[in-house]
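Student: Have a look at this prediction, sequence included:
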Amino acid sequence: MKRKRDDSDAATSSSTGGVSESLGDEFDVFLNFRGPDTRLNFTDHLYHSLDGAGIRVFLDDAEIRKGEKIGGELLRAINNSRIYVPIFSRDYASSAWCLRELVHMVECLRRSTDKAILPIFFNVDPYDVKLGTGLYIDALKKHEDRFSYDELRRWKEALTEVASIKGWHCKDIGQGELIKLVTNEVLRKLSRGVGVVPDHLIGIDDHVQAVMDLLGKDSLDVRFVVIHGMSGIGKTTLAKVVFNQIASQFQGCSFLSDVCEFSQLGKIVKLQNRLLSEILKSQSIKVQDTDSGINMIRGRCRHKKVLIVLDNLDKRDQLAKLAEKCDWFGSGSRIIVTTRDISFLKIYKNNVSMHPKAYQFYEMGEMHDSLAIRLFSRYAFESDTPPLEYDKITREIVKITGGLPLALVVIGSSLCNESEEGWDDVLTKLKKMPHKEVQDILKGTCSQGVHQTS
């Protein structure tokens, strides 16, 4: 999204609420550049490349400002963007606005772990930006009469810090190829951390390693890994953790939650549309029906290395409409499926049940008692162990629930800061409830939003 404003516009955005209050939330990338140097060439081409890939871009024309403070819409855009792309050109340091923006980007980077700066050196060397030559030093000297010593110092520190970050130099590469590299790197960084996981993850590491082994990082084949086990055991959480760790290694990624529920509601087309939009990074994908969706998936993804998670499948046709065959995807692709029951994945030859060769299976079992107590305690007591007076009742609850992570989280959360009478009441009800009934209740809880540990 481009933003070109004059002083009156700036004043309006900083003094009123409404739409501009939330504009920063719309952006993935903030482009920082000196307009006369690159606005009508390199920066314009880069903007359209990023925008065409479905990336939300704030492209700001700093040359039209007359004020001396960053505020309003611009401040929010910087604060809320995930990736900053400063384009260092020969006259970049002559723009006080560029330098102010750069300082604020560096400050945001220092305060956050999920932001990044990707510098581009356009007809300059990193050594110039680090103030190793007179190019930027002379430009900064011209600001001495207008700006304080402290502000000039912050500008110099920001330039030196950002110039030390690995970026791109356009000296030995064509602009088209450079723009392609930048766009791909932005897509790679934005693909990280797609799946949100619970705050307290107990006993997940061994499961993650086992699934990683089945995925086979360096194998060029297309592989399906099926995570299966009873409801509430932690299949979705495991899939999210694995997805977050390896998403950056793929050209396109998609995590489709609750496929079974969408299927029951007749919304598989919606999932096909989402899968294509996320993998191709395009909002213009419009699937009309399931057949056209199948054709688009196998036609548009067959040369891409993709990572897809299909969460909570229970029928073969759900898989058939989203990721049925290996040749739908490029070499090295991985499809992770979570399901309670793997029987629908079997194929039959001469009345003998078997699974396709491309499939790897991982069954999740119940948590060990020590880990289950620790998980329950995190939610019930905000501690790794229960208080001595609650040790016995904690162990009884863990035993009754069978060590199911979802049960431990839901029940532990409900008992946090509860009276002794409340604990006794819950335990009494659980004792009267068969194990299967506990699971059925938890399935209902999942559908209402507590599904991250299912």
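Tutor: Received the coordinates, thanks.

Student: contacts, neighbours, all on C-alpha from now
Tutor: Will do.

Student: And for the helix or strand I227 falls within, what's in contact with it?
Tutor: According to DSSP states H and E, I227 maps onto strand 223-228. Residues outside strand 223-228 that contact it (CA atoms under 8 Å, 6 or more residues apart in numbering): 211, 214-215, 235, 239, 326, 332-342, 358-364.

Student: Next step: these restricted to helices.
Tutor: Using DSSP state H, the subset of the contacts of strand 223-228 located in helices is V211, L214, L215, K235, A239.

Student: Tell me who's in contact with the last one.
Tutor: Yep, that's A239 we're talking about. Going by CA under 8 Å, 6+ apart, A239 touches I227, V309, I336, T338.

Student: So which of these belong to strands?
Tutor: The members of the contacts of A239 that map onto strands under DSSP state E are I227, V309, I336, T338.

Student: how close does the last one get to G195?
Tutor: Look at T338 and G195: by CA to CA, to the nearest Å, they are 14 Å apart.

Student: Now do the helices in the stretch 51-200 of the chain.
Tutor: Assigned by DSSP state H, counting those that start in this stretch, the helices in the stretch 51-200 of the chain fall at 72-80, 96-111, 126-129, 134-141, 149-163, 175-190.

Student: one more structure, for comparison:
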Amino acid sequence: MSCPSISRHKYDVFLSFRGEDTRKNFTDHLYDALKRNGIVTFRDEPKLEAGEGIAPELFKAIQQSWCSKEKVDEAFAKHEERYREDKEKIQRWRNALTEVANTKGWHLHNRHESEFIGDIVKKISAKLCQIYSIVHDELVGINLSLEELYSKIDIGEDDVRVIGICGMGGIGKTTLARVVYTQISPHFEGKSFLADVREVSNKWGLVSLQKQLLSPILLDGCFNFFNVYEGNAVISHKLSRKKVLIVLDNVDNIQHLKCLVGRRDWFGLGSRIIVTTRDEHLLRSYRVDDMYKPTTLNLKDALRLFNLKAFDDDTIPTEDFIELSKHVVRYAGGLPLALEVLGSFLCGRDASQWRSAIERLKLDSNKEILNRLQISFDGLEEREKNIFLDIACFFNGEEKNLVMKVLDGCEFFPKIGIDVLICGCMICCKKWEEKLSEKNVWMNQENVLDYEKKETLIMS
């Protein structure tokens, strides 16, 4: 039986029980455990005697839960009559109900209730994880990335492992981290996803981040500390025996890692820490166990992602729009952020407006994209900015040794400067050809910004 849309349902779980003997002990403990783990659960509070009819609010709750409506209607015969022309659908219902009836229940026997309830919650979390996972139709070209990333994370190993996801802005680091977090979190005793660590740290400070890290793991905790050193002590003490999953998104300072995840012995065996950043050197400094670098999308996947954003689900693009789409995709350079922003911007507009937008993009890059990508440039020292701008404008594709000589003559100290740019995912150097190139250009000579009275190019 097909599962209805998530947005239509109010409850994840319908808690069915009979008898006052369980209401205030086992059922109550199970309900509380489900609630603490973020599982929206319905429990009927009014007293129901044996054989009594189901209260209207209870019936409504069942219909709004993940239980299919067909399972709770008064008589299956009514459905057979209503859908007598669709025998295949009726048979699917029969099969589903038979499967439910044959499902083996769990027995407590002599086990501890807390352990038994913990297993139930884990099982339900795993099922809901499959239901609530991000729609993969919109995660174009992500499957191979996930496979490689899962192999590096390797949740089967009983060690504490730190994995870095490193790449330029807009490449999909956060999306990858969220998908992995959603899929593997049921395998851990606690989980915490810290979004945009750079921004939150700048605005609220590291102590706030430490408390934010602990809150979803220690649900009943009262974190009475006021500086990072006390926070370090609390994290290491409270989590040293817990198998946890932690994601630190958009990290740009080694202090973030030192204050939030410190040493590996702060966490229990089997723990996994995932760090997303634009700075490869930061990951190397922290000595991560492994690193994954997402790549831009190929032409086929780029077109698919763009079309998902630019056209309605039931719209088939005309030949004219197909050609225009290819122009936009070539401009985007396979960068997921650019494809999504431009697709959403052009959605619902006619072909003439598309042509006008494409011509404008040749002169003025999309501000939303530039604002996201310029973060990398703004974080550079002055010499690195100058090196980057010179390479992007004048030395793209040139031999590394030649570029080094020219820049050295300008006292830019290119040996360290170029390494900073490579680690920051702003330029790349093909190992065997030893040629430098910018990773993604967002302005040509006509739309170069003025930076200290010289032509500049901003990219990430």
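Tutor: On my side now, so go ahead. What you see is a predicted model, and the numbers here were worked out from it, not measured in a lab.

Student: Return the members of the contacts of strand 223-228 of structure 1 classed as buried.
Tutor: With neighbours counted by 16 or more other CA atoms under 10 Å, these contain buried members at 211, 214-215, 235, 239, 326, 332-342, 359-364.

Student: Chain neighbours aside, what residue packs nearest to the alignment partner in structure 2 of D291 of structure 1?
Tutor: For D291 of structure 1, the aligned position in structure 2 is Y229, judged by TM-score structural alignment. Setting aside the residues directly before and after it, Y229 of structure 2 is nearest to C259 in space (CA to CA, 6 or more residues apart in numbering), at 7.9 Å.

Student: any idea which helix or strand carries the one you found?
Tutor: C259 of structure 2 is part of helix 254-260, with elements assigned from DSSP H and E.

Student: residue range for that helix in structure 1?
Tutor: The aligned range for helix 254-260 of structure 2 is 316-322, by TM-score structural alignment.

Student: What are the buried residues along that stretch?
Tutor: Buried-residue list, stretch 316-322 of structure 1, by 16+ other CA under 10 Å: Q318, L319, K321, L322.

Student: Which stretches in structure 1 count as strands?
Tutor: For structure 1, the strands defined by DSSP E occupy 2-3, 29-32, 57-60, 83-88, 116-117, 120-121, 168-169, 223-228, 252-256, 306-310, 334-339, 347-349, 352-354, 359-363.

Student: Please identify the buried residues of stretch 423-433 of structure 1?
Tutor: Applying 16+ other CA under 10 Å to stretch 423-433 of structure 1 flags W423, L427, L430 as buried.

Student: Identify the residue of structure 2 aligned to the second one.
Tutor: Spelled out, that is L427 of structure 1. That one, L427 of structure 1, aligns with I358 by TM-score structural alignment.

Student: List the contacts of I204 of structure 1.
Tutor: L238.

Student: Show me what it lines up with in structure 2.
Tutor: By TM-score structural alignment, I204 of structure 1 lines up with I142.

Student: so how far is E177 of structure 1 from A372 of structure 1?
Tutor: Taking CA to CA as the measure, A372 of structure 1 falls 52 Å from E177 of structure 1.

Student: ok, the two, which is more surrounded?
Tutor: Neighbours were counted for A372 of structure 1 and for E177 using other CA atoms under 10 Å; A372 has more, 24 against 11.

Student: The aligned partner of the more buried one in structure 2: what's it in contact with?
Tutor: A372 of structure 1 maps onto A302 of structure 2 when the alignment is built from TM-score structural alignment. A302 of structure 2 is in contact with V140, V329, G334, L335, P336, L339, counting by CA under 8 Å, 6+ apart.
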